[in-house]
Each structure stands twice: as structure tokens, then as C-alpha cells.
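Participant: pasting the sequence and the predicted coordinates here, then a few questions.
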Amino acid sequence: MRSFSRRPTIVQKFVLIVILFGSLTSCSNPRDEFPMAEKITQEIEQHGDVRIDEYFWMNDRDDPRVVDWLEKQNRWTEKVMAPMQRLKSSLIEEMKSRIPAEDVSAPYRDGDYWYYHRYVKGGEYPIYCRKHKSLDAAEEVLLDVNALAGDEPYFAVRNFEVSPDHKLAAYAVDTQGRRFYTIYFLDLENGKLLPDRIENVTSNFEWANDSETIVYVRQDSESLRAYQVLMHRLGKSDDELIYQEDDETFYAWVEKSLSSKMLFLVSGSTLSTEVQFIPADTPAAEPQLFLKRGGEHEYYVADGGDRFFVLSNDNATNFRLFEVGYANTARDQWQELVPHRDNVLLENADVFRDYIVLSTLNQGVVQLEVIDRASGDTHLMNFDDQVFTAYTYGNVNFASKWLRYAYESMATPDSTYEYNMETRERRLIKEESAGPDFERRDYETIALQVPARDGALIPVSMVYRKGIKLDGSNPLLQYGYGSYGVTIDPAFDSDRITLLDRGFIFAIAHVRGSSKLGREWYYAGRQLQKKNTFNDFIDVSRYLIDKGYTSPQHLYAQGGSAGGLLMGAVVNMAPELYNGIAAGVPFVDVVTTMLDDSIPLTTGEYDEWGDPRIPEFYDYMLSYSPYDNVGRHAYPNMLVTTGLHDSQVQYWEPAKWVAKINDFRTNDKLLLLKTDMQAGHSGKTGRYQSLEDTALYYSFYLWLEDIRE
């Protein structure tokens, strides 16, 4: 990584595209044909409380009855969905038409080479390329992922990284979706793979400056917690353990500074971090501790070439920026550069030789602040839209005065710009295509402030095609996440045009549990305040109905992973508000999962949800856990998806949840479970393969709206 962020990599933003499958109103859905699951009573006792879980047996991945039932559910879903196959196919072709058959990324210069990736007609995956010194030079194809993937149903290449001397490349491959990678090494001068292989590790690694050594991270084979940092020298069989993180609530990862001088070894939990560093020129050196972890202190370090810069929440809820010399990094040596601001969340800092760029949220609005390191002068970069996002990326030259960043809004395609931090000149490098028929002036984006039941104001980002009427007749898709402090940016999605052009409104509810309004907004939606997340989402739904944007007959809700927990809670608390709900890879069996520290990622989640081994947390979590609170409700139409190889939310959570809802529901609305038997948490790979998931998901809403084309 070439910048540092306050967010641990284990909680990186991801907007789930895995949610799939549609439904229909004109098709019969008799409950007596729904594939019933066997019931086996399992008592789970904690704090003297006994819970009965009749579907606990589904936790055994090796039990043939589990796969048999999941496959029965898939066949049932396919049968119910058969009438909408024509619609689904047309949606796929429509969304394909917005993707350029041949496309090239914005190139960047690193040393004597221009690097980029491109797509070819019909190709699912990128082809990594470079040109020597000039973009007019002959192209060198470095790696064709299409050729590597072959007929694999799931194929993910991550972290394609060229060595500092530009002679080698390393990349990580996962063919199952469970995020166990094999790292390969490629000789760029002859195109052949080196014999070195590093198997069953994460995709997180960095090159040392000798171009012969990488530092990488291994995860536990059962819990999947990334906990070991190792060093591999090419041609050597014995890798050296550099650091092991023994605290089961912490994860380990590695970063390389933009200056290329330092390798950072980071240990992080939800609310605490600890950093060690190694000079990238001497990777065998003993790691040096920057500052010992303590309490809920989050800090992140960048190298400035002659000193360190530190992003820290020490006595600063929304973080502040410090500098400190190389010789002594003790806390009392830190000098404040940017103070804490109550309404401004300092999210990230990119440190260049002459400038620092701060990424902030000012009362929910993205700002990029440029600081001249010599003079201390600061200026803001100007943006035009009301609802947008901007973020730095792809910066590889420490000495550059040009900042590369991306800009997009809910009605403006993703665009890559370069900004001269000295002259303030701005130049467009590339704008992504949204298809030949797209005109941004046809769409409107707005920001709302919705009053919550306790008086808080909930930000909502919204986009729709111009000309809507506030008469309650509009179909509206409301999206939410609300966990880990992750903010869902109001970004562009060309696939979403498919809904907007058919009259849908799309709204993001920035509920508590996100950091949209700063870290206090996050703290107000975690642990013993988690119900604020659910209440906020429901309050936004009621507001949108009351103001005529939509009605319960036309309102849909979507969320995935922790956002799937949001869906599960909402559908128990206010099922009458929605015509349909889609929950992708949903975290719904909260108490049972958090009581089992053998389940992947559980121990690292205590800071977010609480530890149910403590009675206070147990009682609170039990009061909202979607699986434990399934009741005698008239549930709306529901689409639930999962992946058999999901490493983050195990397949059995949504499977058990659907089985239990079927037992308790009081109506015959659609209840569909789709399990991808090849994929994991993030769904299908490939730029076209993923469209099938998206088309099926959109079909769920369109068919319920009686939209057939």
C-alpha cells in the first residue's frame, strides 16, 4: 500500500454485488412445495439461558444432508424463477452494453515504465501490460488473467505487484472464494513463472527494495485470522517468521510507504492498532515498535522521507495528524500538525515529499485538503456536485507534485484526474463509460436529512431520473450497511441505470454505525447501541413513505454481510414497510456465531458487537439477533443469498434463517434462498459473470413491480 488509512484492511469497504435472484407475483409459490429442512433439537445454554436451535446441524459442511438441502433450495428457486428468464437475459444484455468491450485503464508511470491493464472483447478478466518510457512504445503483456483462469468457475487474481527493479512480478490467486491464496512469481523478462510458490496465505504482501524478498501474511487455517508476518527470499525454501500476533482479537497486515523507504507491520482490531517498521532496504532487520498498543488508541503511520507522520485518535475522536522524528517515536515526541475538529473526520493522509493530502468528511461531505509541507499552507480542492465521492488512488511517485484521484457522483461516472498541488491545475485522465445512451443531465441527485426517533438527523443520498412525482407510486430501493464505521459512498454504478430508467429511486441510508458524520456517529451504532442502526433505517423508510417518494407497496430494502444483519433486524421489526427485501451473505445468527471462537473471524468482532460471554452483551445481542427473533409475522417477499465457501459469513447462517422463517411466517409471499456452490463472500468473479448475479437481483424487484421488460 502506498498511503495509510485509519481503517484496518480487514474492514475495507466493499459493496456487495453477490445479492441475486428475482421473484414474481404471477407465479404460484405454495408453501407445501417449499423444501423443508430436517429438524434436530439442539440446546445451547449460556448464562442459565437455554436456546433451542433446530437447524444447528447445518453447521456441518461435511454432512451430505447440508449440501443436499442447499441444492434442493437452488432447484426450488430456479423453478419459481423460470418465468422471468427472458427478463433476466435482457437485463444482462442491457448492462453489458454499458461496458466497453475493449477498455484500457488510466496508465501510470513508475520508473521507466508506463503500467496499465486492459480488457479485450469477450474477456472476463484484465490483461496487465506496460510500455517502456513512452505510451507510444511497443506493448509488453505481463499477465493475461483470461488465459490463467481458463474454465475455472471462480478465479480471483489479487495484488499484482511489480518488483522495484521492474524485472519480476508477484500476484495472488484464489480459485475457491475462501480467500486462501497462492502467491506466484513471474519473470517479466522471459514471461516464465519462477519455481517459488507460497500457498494458503492472504493476498497481502509487499516487495522489499532488493527485488528478491517479499513480506507476506498468513492466516490461521481454521479461524482465518491473519496473524503471521513472514519473509520469503526467492530461491529459498525456508521462510522466516518476522512477527506473530497472538492476541486473537487483532489481525496483522503489511504496508509499504509511498517513499519506498519503510515496510510497516500493522496489528489492528476494530478500535486499536499497533505499528512496527522495517527499513525496506534491509528487510531482515529486527522490526522496531513505533508505539505500544493501548486502550482504544487507533494510529496509522506514513513515512515522509525525513520523518514520520501519524494519524491518531488520541484525545481526538475524529483523529488528528502529528509528525515525529525517526530517532524517537515515543508519544511525548509527537508534534501536532492538524488539530482535532468536531465536525470533520480525518479519514486518510497521503504523504508526498513536498505535500500532504488529507481525505476528510466534513459533516458528511468529502473534502481533499492539500498541505504544503514547507510552508504549512493549506487549501481545499473544489468539487461541483452536491452528492459525490472523491478519493486518492494510484499514486506511486513520492516526489510528484501531481496527485491522482478519482471522482464520481451517483449520476457521474467514475473519472480519474490528476491535480497539480503547486499550481492547482486539474486534468482529466480517463472517464469510465456508462454506455452510448447515458446522459447525466437526465438524472438528479439529492441529499436529505431525515429526523430519527431520538432527534438525530440521518443523512440520505438519493438518485433518480428527473421527472418523478411525489405521489407514493415510485418504486424505491433503499440500501444500508451501518457497521465497522464503514461509510457507503454515493458512488456511480452503471448497472443501476437499469433500475433508474424503469422509474426506480435509489437511496443510501447513512445510518449510525457508519462514519458518515464522524466517529461519534459510528460509536452510536455499535455494541450496546447497535439498535440505533436498525431504528435509523426504519425511520428513513417511514420518512420516504410519508413524503411521497414511495409506499409500502413499492419500497424495497437491500443489504449484505453486516448489512444483511440490518436487513434481518428490520424485517423482524417492521415487515409491513417493505414489498421486498434482499439480504446477501447475511450475518443473522449473531449470538451463536459470537459464542463460538472457532468460527472464522469471531474473536476479532468482539469490539464491534460485544462479547456474549458477558451477560450484558449476551442479553442485548439476543434482543436483536435476526435468527433468534424470527416470529409470527407476515414477512415481505424475500431473497436471501449465500456462498458455500464464504469465509466471513458462513453459509449456514442464511440457510438456517430461511428455514426458520418458513416455519413462522404467516403468509405465502416469496421466500427464496440461492447458494452459489462455487463462490465465497464476494460472489462471482469476472466483469460479465457478475452481471448474472446483478440481473437476477434486479429481476426480483422488477417482477414484483410487474415490470416485464
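Facilitator: Perfect, thanks for sending it.
Participant: C-alpha from now on. contacts and neighbour counts both.
Facilitator: Fine.
Participant: can you give me the strands for the stretch 551-700 of the chain?
Facilitator: Secondary structure of the stretch 551-700 of the chain, counting by DSSP state E, counting those that start in this stretch: strands at 555-560, 580-584, 637-643, 671-676.
Participant: out of those strands, deepest packed?
Facilitator: Of those, the one with the most neighbours on average (mean count of other Cα atoms under 10 Å) is strand 580-584, at a mean of 29.
Participant: that strand to strand 555-560, inter-axis angle?
Facilitator: Taking axes from the mean of the first three to the mean of the last three Cα atoms, to 10 degrees, one finds strand 580-584 and strand 555-560 inclined to each other by 10 degrees.
Participant: list of residues touching strand 580-584?
Facilitator: If you take Cα atoms under 8 Å, 6 or more residues apart in numbering as the criterion, strand 580-584 is touched by 16, 18-20, 555-561, 563-564, 567-568, 571, 636-642, 701, 704.
Participant: picking that back up, can you redo the strands of the stretch 551-700 of the chain as a markdown table with distance to Q367?
Facilitator: A markdown table is the format used below for these (distance: least, Cα to Cα, whole Å):
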| stretch | distance to Q367 |
| --- | --- |
| strand 555-560 | 27 |
| strand 580-584 | 31 |
| strand 637-643 | 36 |
| strand 671-676 | 39 |
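Participant: ok, and here's another one to check against it:
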Amino acid sequence: MPTTPPTVRQVPAERTFHGDTVTDEFSWLAEKENPETIAYLEAENDWTGKATAHLDGLQTTIFEEIKARTQETDLSVPQRKGSFWYYTRTVEGKQYGIQCRVAAAPDDVSPPATGDGAPLAGEEVLLDGNELAEGKNFFALGTFDVTPDGNRLAYSVDFDGDERFILKVKDLVTGETLADEVPDTFYGSAWSSDGSTLFYITVDDAWRPYRVWRHVVGQQAADDVIVFEEADERFWVGVELTRSEKFIVIDANSKVTSEVRVLAADDPAAEPALIRPRVQGVEYSIDHHGHRFLVLHNEDAEDFALAYTSVDNPGDWVELIPHTPGTRLESVDAFQRHIVVSLRRDGLTGLRVLADGSTDSYDMAFPEPLYSVGLAGNPEYDTNLVRISYTSMVTPDSVYDVDLITRAMELRKRKPVLGGYDPEQYEQYREWAIADDGTRVPISVVARKDVPRNGTAPLLLYGYGSYEISMDPYFSIARLSLLDRGMVYAIAHVRGGGEMGRRWYEDGKMLTKRNTFTDFIACARTLARSSWTSADKIVARGGSAGGLLMGAIANLAPDAFAGIVAQVPFVDPLTSILDPSLPLTVTEWEEWGNPLESADVYAYMKSYSPYENVVKQKYPAILAVTSLNDTRVLYHEPAKWVARLRATAPEGSYLLKTEMGAGHGGPSGRYDSWKEEAFVIAWTLDTVHLA
């Protein structure tokens, strides 16, 4: 193994805020166009490759395990929309999915059998990602949106990973890709009722989606009209067509406030009508349901309530489901005769069904102690069947159709796991840690039943803890390569996420953010005390805002972990949040606080920022993985962090791996993603001496 990592120039650069002067000796790494920066990142990749060369065989073995367990030629369960069944097909040896459809009989409610994943009879290929990606190092599909009549397709592509998409239109009758093309668009689109007009979104210089445009098919993009523009830099905009296909919805959302406008889908040139003006701190979303708009909101309802208002004259909100503390209502989906509410309670997801015109409701029941459930697509409005997705830490991804009248559930497909996977060999558990302030923090655990509970088993502990995003229990084929080697896998459901309701989120953001970090440490120490593992056998893993968590716990409790995997990690948050010109900064002030205006926020963020708090101490082994074209967490944050770790605590082992042609999600092709995951798993096993 080489003994000397790449060197990076230290060029002191000072900043002063609130009377505090800070020196940043590695700030020049933010100069992406600087050849020296690129050369340094490439040298780091070379160093990481040499330092992990002994793992090449193990990485290959794990990649082959993932590949062997995956049914590579496969077919998603077709979904009915209008006169067609739509589905995605994958083919062995090909990186990307193929979007397809087949004609549906008028009275056909059961999807075609998917069999062995071969093309269905009468298949029409709408879009082949492999053809689009040919000759490209990266490919991502943004919008995929078929007109209500099924005759046109709007789709967008990204070939760099920077989430700037080229929007195109395809005529599905002739198969021709039309001349209509719009560069630099964002996710999201909506068609008018007749398919003549397409609404789409563009971003500003700070990568904020802020404009909704109207494009008439056949006209030049230069003639497109701005339908809505959001001036407040805290807000992002979105656009979609309701399931009923009656309304175009334009929403503007900050982290804590919402505002919604609608226009009739059969009158695309109309001016959008406001549902209710924004009120700071009030969030709401809508769906169309007959004569009314359903409104999910948090006005005087911390965990949200459901109401409705008139379509013809939106005004007061009439209560439908009152606020119930501890039951977080997350979304509402309207069907012609039913309403389905997605919720969470006691740390688990759930679905509640309401029949139209009735006060009766019921919650769907599921047998396992830990699971995740949610609606899956459901483009049809006039239906009594809804499709749901279900998974747990031992049950592979499953698709059910639920009859909303009889409540019968029919399993349509369970993701195949090849090679003889037996769920009876594994068991999932719910553990609880006690945080520093006495709060009980849930932990989801899965392991083989034959793993000893005497502290000798290594454990991978995953965490996130931001934006009210929940890390719910899920199944992973790649994870089997850890479990079958005797490693335990756990998810720490720390504050800052949404697992236990809105208060759980509020208690892990702004000036309570440190709870996220101390909760995670409490989870690690609890798992060690309860004999699942021991401190010298725990590897922590997190990405993006979860990478911030990784950097913070490395500084706060290095003795609690043997290793840390930080993927696209937000490890220099104070520098980023102090710069309003950077992507996302202004919108993030309602999540982290505004250190430009508040000395208290500045001091608090500085107290936990991983980059600011690197000290001379013994750190766990650290693997940082990033992407050059990431627009959410810029590559230079982990690059600077690793450089400072080496400069301050040089006795540690710190690796930096940069994807030079990808974005926030890493490699785009499925085989490339498996190779990346195999590398991380191999490094993890090596760190706890299982390699």
C-alpha cells in the first residue's frame, strides 16, 4: 500500500463574519475550472485506487453477488392509464430501463402477466434509455409525461449529472421526435387536456426552480410564455396535472410555507387562480376531487389535517380529517369515489381510505412489525383499485392491488431475489436508544438469525436526519452481501427526519440541529451496550445531509466508530450557507438558519460544522465519495474536509473518491451503481476485518 497521499497546497484565505475571523487554507479547491483542482481530484482517485487495490477481488465478488441475485431481464407491473398499460422493462447487459406500453381492452382491470421479463405481445417502445445514453458517460431521465389522449410524450434528459435537462416532445402516433426542444429545464411538467400545450419549469442562476412556462407544440421555444415566476428566493415552484386531468397545479414551496395556484387543463391560456395566499409557516397542498379541492395543511395542526374547499370559489377550508397529534398526514390522493391518505404513526408508514360521501374510513393493516408502504403511481382517477408498494427489511419490494370497496389485497409481483433467498434466515427488530435529553430514538435492525448477540458481530449503522425525510425500513439485494458475511445492518431514525412526526423534525433543525448528531451517537452506543456489536466494529454511513451527520459524529465521538462512509457529504455547511450565490443556499436558511443575519446561528453552525471542527485526535477510518458535477452538495466540501483531516490529524486513514462524470446520485447506469456499491461494501467489510 502506498504511504503518501497526494499533497494539496495550503493557501490561507480569511473570512470575517460577526467579528469572527476564520482561515480557510483549502478554499481554492472550489475552483472547478482550475486545472490544478482537477489534477488534484484525479490524483486522489489514483491514491484511493492504490490504497484499496487489495479489495479489488472482493469488490468484484460482491458485484457478481449483486448481479447474480438480480433478475436482470425484468418487467415492472403494468399500470393502466387510458387505453394503455404502461411499464418499464430491463434487459440483461443493458444499463438503463426501457419505457413501454401495450394496448388495453376497455374492461380490462388486471395487468398483463410479466412472466420472465420478456416483451409483452403488441409492445410499443416509447423510450429506450440505452439508446439515448449511447456514447455518454452519464444519463438520467427527468420528465416522462404522456398526454391524456396518449398521443404525445414529453421527456427530458441529462447527460452530465448536473440536473439541467433538455426537454423534448415525441409524437407517439408517428414515432417521430418533434423539433420542439427546450434546454436547461427542471423536473416536472404538465399537459393540457388536448395535448396541445405543455407546461414546464426552469431554474435561476442558483439552481432554484422559479419559472413555469407554457409551450405550444410546434412553436419555437423562444415563443414560450412565462405563466408564473416566483420572486422570493426561499421558494421552489412545481407543476403537475391532477389525476382527474381537470386542473394544472402550480405550487410554490419554501421549507415552511406553501402557496398553490390552479388553472383549468382545458383552458391552458387562462391566468392561474390562487387557492389561498401564502402565510408564513403554513404549508398546504391540494388535489382535485369532484366539486372540491382537497387541502392537506398544517394551519393550527402540527401533524397536518385534511380539509376541502370549493372548486368554483375557493375560500374557507372545511374540516374532513381533524388534526391528531402523533399521526402525521403526509399526502392525499383523490380518486373518483375514494380518498387515500398517506400517513405515519409510531414510526411506521400507513394508508387510510375514505369513501366519498361517507364518514367511514379504515387504515390498511400489514403483518410485519417493521415495514414501509405507500401508493405506487395510480394514474387512473375512475377506479376502485389502487396500487401500493410494500417492503420491509426482510421482504423484497412488493406490488399489491387493493380493492377499495372489498379491502382485498392481491399481490401482483414481488421483486425476485435469485440464488435461493430465504427470508426465514433473517430477522428484523426494533430497538430504542435513549438520547442525551431522555428522548427515545427508534432503531431498525436486521440480521441473520444465526448472528451471535455477544458483541462480536460488526454492524453498519445508517443515518440521515434532515428535511423531515424519513429513512424507513426497506429491502436491499446489495445488503445481503453484508448480512451473509455476519454483519448486522441498522438504521438510526434520528431527529431532523420525519419518522415520528413533525415535532421529530422540528427538534432536529435550526438551533436544535445537534440533536441529530447526539441521537445517532446514542444509537451507536445503545447497539454496543445491547450486545449487537461493539464500538470497534461499527461503521457509520450517510449521504448528502446524512454526510453532514457523518462528519459531525466523527468529531464528536470518534471512539464510537471503526469507520465512516460519507457520500456526497455536506461537510462544510457554514461556508456554503454564508454564500447566497451558491445553489440552494437561500432556500436552506429555513432549515439551518441564516448565519449572515444572526450571530447566534453563525456560532451554532460553527459549533457543529464538520470542516470547522476537525481537531488533532484519533479519527475512525473515513471514506468520502463525491461527484464533480453535483449541484446540491458541491464536490469541494468533501475535498476540503479530507485535506483538513490529513493536515490536522495525519495519523488517520482518509480516502476521497470523486466521480468525474456524475452528479448527486453518483453513477447513472445500474451496473455502474452496483460497482460503486460493491466498492463501498468491500471497504466496509475490510474496515471491520471481514474482508
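Facilitator: Received, thanks. This is a predicted model, so every value here is computed, not measured.
Participant: can you pull the TM-score for these?
Facilitator: Overall, the chain-to-chain superposition scores 0.96 on the TM-score scale (TM-score structural alignment, normalised by the length of the second structure); 675 aligned residues with a Cα RMSD of 1.1 Å.
Participant: looking at the first structure, name the residue matched to Y362 of the second structure.
Facilitator: Here Y362 of the second structure is matched to H379 in the first structure, going by TM-score structural alignment.
Participant: have a look at how far, on average, the helix or strand hosting that match is from the second structure.
Facilitator: Using DSSP states H and E, H379 of the first structure falls within strand 378-380. Following the fit onto the second structure, the mean deviation recorded for strand 378-380 of the first structure is 1.0 Å by mean Cα distance after the TM-score superposition for the first structure.
Participant: what about the aligned partner of K94 of the second structure in the first structure, how many neighbours?
Facilitator: Using TM-score structural alignment, the equivalent of K94 of the second structure in the first structure is G123. A count of neighbours around G123 of the first structure, defined by other Cα atoms under 10 Å, yields 18.
Participant: would you mind measuring from the closest residue to G123 of the first structure other than its chain neighbours to R118 of the first structure?
Facilitator: Nearest residue to G123 of the first structure, sequence neighbours excluded (Cα to Cα, 6 or more residues apart in numbering): N146, at 6.4 Å. With the distance defined as Cα to Cα, to the nearest Å, N146 of the first structure ends up 11 Å from R118 of the first structure.
Participant: mind telling me what E259 of the second structure corresponds to in the first structure?
Facilitator: Per TM-score structural alignment, the equivalent position to E259 of the second structure in the first structure is E274.
Participant: state the distance from A624 of the second structure to T518 of the second structure.
Facilitator: When Cα to Cα is applied, the distance between A624 of the second structure and T518 of the second structure equals 21 Å.
Participant: try S196 of the second structure
Facilitator: With distances taken as Cα to Cα, S196 of the second structure is found 54 Å from T518 of the second structure.
Participant: neighbour count: those two, which is higher?
Facilitator: T518 (21 against 15).
Participant: hmm, back to that, what lies in contact with the strand holding H379 of the first structure?
Facilitator: Under the criterion Cα under 8 Å, 6+ apart, residues Q367, L368, E369, V370, I371, D372 lie in contact with strand 378-380 of the first structure.
Participant: test my guess that the last one contacts D354.
Facilitator: Yep, that's D372 of the first structure we're talking about. Yes. With contact defined as Cα atoms under 8 Å, D372 of the first structure reaches D354; the gap is 6.4 Å.
Participant: where's the match of E259 of the second structure relative to D611 of the first structure, distance?
Facilitator: 22 Å.
Participant: what do you get for G580 of the first structure?
Facilitator: According to Cα to Cα, G580 of the first structure and D611 of the first structure sit 32 Å apart.
Participant: check N348 of the first structure too.
Facilitator: The spacing between N348 of the first structure and D611 of the first structure, counted by Cα to Cα, is 29 Å.
Participant: and R109 of the first structure, what pairs with it in the second structure?
Facilitator: Correspondence of R109 of the first structure to the second structure, assessed by TM-score structural alignment: R80.
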